[in-house]
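Colleague: below: sequence and its predicted model.
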Amino acid sequence: MTTDTPPRADGTTRAEETRRSEGTTRAPANLADLVGDADAFLAEVWGNRTAAFTCEPAGALLSTADVWRELDCGSLVVPYFGVLREDATPTAAGVSETRIVQTKPRPGYAKPAAVRQSVASGHVFVLRQLEDWNARIGALVDALRGECRAQAGADAYLCAAGSDGVPARVDGAHTLVVQLDGRTRWVVGEGEHASETVLQAGEVLYVPAGRARSAAPDDVDSLHLVISLQQPTARDLAELALAQFLKGSAAAEIAGSHHFRSPAQKAAWLRTELRAHLAGHDLAALAQQAVRLRQREGRA
């Protein structure tokens, strides 16, 4: 495994430590805020290679103090939190309880003391689906969903120094990791092709879809945000285009007369009409429709 940090795509140098801006610093709200030149990123980096960027106001999205505040306020409930134990799937087992709300028992509320004990013993605390309940992160995710034409979701991971961190994971989503507090050591890839980099607060790491990745705190407590961006597959686009064709006028017109045609005539009709249907498609609009459809069906 190599230990070369990927070069910064925005040409900046790494500072020893990024200071979080005080006061009313604007939180990152779009792709350019995270990676600099968004057009260059999408044309040269997206889907091609791992790359690191500097985003000094990243900490305005969420802080470690914010995480503990959310836990202590008493409103965290499943599925919006979990703890990593044996694998990369968060669980609320052992860190949740049932409360009486409006005279009825409601399960799944976070137990602050149990969560703190779990983190202190080396487990990772996860805030899930932040785009649904954190306004700053929700605005960023909404912007990325449109800019990248992808289904999007965001989770935050709080890792105590010395913990094992987040186990290796590989999936079909592109990933933007935003380091919010502390430092996280990332390993991307497998075997001799793996690379390692340490993200400090105010830095961003992009990992293309299909690359294995794992993370662990360096030598201090760490908080990072993982934004997953799942683009529609070729099958998603084909199924959507076909569904639209079957609901169109050409399919409606032949519905009452297709039984008078031979199989060869039906095949010839289908080739002609389907080709015309596809030729008239706005591919960008089709991709956006597929993203919205996937968003209704579930998260990335």
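Modeller: Perfect, I can see it now.

Colleague: hey, let's count contacts and neighbours off CA atoms from now on
Modeller: OK.

Colleague: list the contacts for residue 155?
Modeller: 126-130, 225-227 (C-alpha atoms under 8 Å, 6 or more residues apart in numbering).

Colleague: this is the comparison structure:
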Amino acid sequence: MTVTATLTELVGDAPEFLRGHWNRGPARFRADLPELITEREILDTVACGLLSWPYVTVVRDGVPARRDEVTVTRRVLNVTVPGFVHRRTVVEEFRGGATIELAHAEHWQPRIRAVVEGLAPAFGAEVAAAVRLTPAGAVEPAAHTGRAHAFVLQLAGETEWTAAGDPPLVPRPGEVLYLPHGRPRTATATGGTSLRVAITVEEPDTADIVAVLARTLVRRLQASEEAKLHHRLPAERKADWVRDEVARCCAELDLAAVLDAAVERRTSRS
């Protein structure tokens, strides 16, 4: 099955969404969502035992299980390899009320990868996907931490999202809930087992951009003729040289390239 998803397919009028909703407040949209993943597929994936930490874990009351609680060590080609999911433990935790979380599903699930790749061009940011399968009635404090924007694709069941001072939001199957960054929210599975895919959009922060600029400047300084003689320069002359190079570097910057590098840096840190 071929799966595609663009911002327009999720929210309708993409320019209107960016003008009226992006970074402003939550919004719900009806979308023709493809069958990205099912509860049966998740349980079968866990049962096969090939996924490893941190791609799969369980979360109870908002607290992820420790690695040693849900994984085992195996011998693979005569090499000891830790981190394989402990199938029985994960399933028992789920039946006992814990959420199964599949992180960075775009790395290994082709249909979800297609959605992430379809959305990425709309944003200068890291775009990633996480799948959550939550038993009915289970509560997940800070299910949305507020660090990133999120498009929550509700595939089955219902999830009630709450934040202090805001009315609850309850997307139903086939709906997309947009949650802007900066506001933690609690999720409660209602209407049976809740299955959702959260597409997160995490923009570079100031530290990412400054790090890229600093790296660019250092490379520029190292390539200059003055760098070969900097140890002979008096401190005042050296300060003048660096100041002038900083000014020239900033004036000549390709801002699009800087943002691309900042996104790459953020992605490598996640």
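Modeller: Arrived safely, thanks for sending. This structure is a prediction, so every number in the text was calculated from the model and none was measured.

Colleague: TM-score them against each other, please.
Modeller: The TM-score (TM-score structural alignment, normalised by the length of the second structure) is 0.87; 270 aligned residues with a C-alpha RMSD of 2.6 Å.

Colleague: related to what we said a few turns ago, restricted to strands, list the contacts of residue 155 of the first structure.
Modeller: Using DSSP state E, the members of the contacts of residue 155 of the first structure that fall in strands are 126-127, 225-227.

Colleague: closest to residue 214 of the first structure among these?
Modeller: Using C-alpha to C-alpha, residue 226 comes nearest to residue 214 of the first structure of those, at 11.6 Å.

Colleague: now do the closest one against residue 122 of the first structure, distance only.
Modeller: Note on residue 226 of the first structure: its distance to residue 122 of the first structure, by C-alpha to C-alpha, to the nearest Å, is 20 Å.

Colleague: quick one: map residue 65 of the first structure onto the second structure.
Modeller: Aligning on TM-score structural alignment places residue 65 of the first structure opposite residue 40 in the second structure.

Colleague: could you rank the ones in strands among the contacts of residue 155 of the first structure by neighbour count and give me the top one?
Modeller: residue 227 (26 neighbours; other C-alpha atoms under 10 Å).

Colleague: contacting residues around it?
Modeller: Contact analysis of residue 227 of the first structure by C-alpha under 8 Å, 6+ apart lists 141, 152-155, 175-178.

Colleague: go with 7 Å
Modeller: Going by C-alpha atoms under 7 Å, 6 or more residues apart in numbering, residue 227 of the first structure touches 152-155, 175-177.

Colleague: alignment lookup: residue 259 of the second structure to the first structure.
Modeller: Using TM-score structural alignment as the criterion, the counterpart of residue 259 of the second structure in the first structure is residue 287.

Colleague: could you pull out the strands for the stretch 51-200 of the first structure?
Modeller: Along the stretch 51-200 of the first structure, counting by DSSP state E, counting those that start in this stretch, strands occupy 51-54, 81-84, 96-101, 104-110, 124-127, 151-159, 166-169, 174-181, 183-188, 195-200.

Colleague: count of neighbours near the residue in the first structure that residue 134 of the second structure lines up against?
Modeller: With TM-score structural alignment defining the correspondence, residue 134 of the second structure maps onto residue 159 in the first structure. Counted with other C-alpha under 10 Å, the neighbours of residue 159 of the first structure add up to 30.

Colleague: also residue 169 of the second structure?
Modeller: 17.

Colleague: contact partners of stretch 112-124 of the first structure?
Modeller: Applying C-alpha under 7 Å, 6+ apart, the external contacts of stretch 112-124 of the first structure come out as 71-72, 83-85, 95, 125, 157-160, 162-165.

Colleague: quick check: the farthest pair among the residues you listed?
Modeller: Across the contacts of stretch 112-124 of the first structure, no pair lies farther apart than 72 and 164, at 24.6 Å, counting by C-alpha to C-alpha.

Colleague: circling back to that earlier point, write the ChimeraX selection for whichever of the contacts of residue 227 of the first structure are buried.
Modeller: Here is the ChimeraX command that selects the buried residues among the contacts of residue 227 of the first structure (16 or more other C-alpha atoms under 10 Å):
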select :152,153,154,155,175,176,177
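
Colleague: residue 36 of the first structure maps to what in the second structure?
Modeller: Aligned partner of residue 36 of the first structure by TM-score structural alignment: residue 12.

Colleague: again but with residue 223 of the first structure, I slipped
Modeller: Alignment note (TM-score structural alignment): residue 223 of the first structure maps to residue 195 of the second structure.

Colleague: give the helix, strand or coil label for its match.
Modeller: What DSSP: H, G, I helix; E, B strand; the rest coil gives for residue 195 of the second structure is strand.

Colleague: tell me who's in contact with it.
Modeller: Residue 195 of the second structure is in contact with 132-134, 154-157, counting by C-alpha under 7 Å, 6+ apart.

Colleague: separation between it and residue 250 of the second structure?
Modeller: Using C-alpha to C-alpha, residue 195 of the second structure is found at 47 Å from residue 250 of the second structure.

Colleague: what's the counterpart of residue 124 of the second structure in the first structure?
Modeller: Counting by TM-score structural alignment, residue 124 of the second structure lines up with residue 149 in the first structure.

Colleague: and residue 280 of the first structure, how many residues sit next to it?
Modeller: For residue 280 of the first structure, using other C-alpha under 10 Å, the count is 8.

Colleague: gap between it and residue 244 of the first structure?
Modeller: 12 Å.

Colleague: repeat for residue 273 of the first structure
Modeller: Distance from residue 273 of the first structure to residue 244 of the first structure, by C-alpha to C-alpha: 12 Å.
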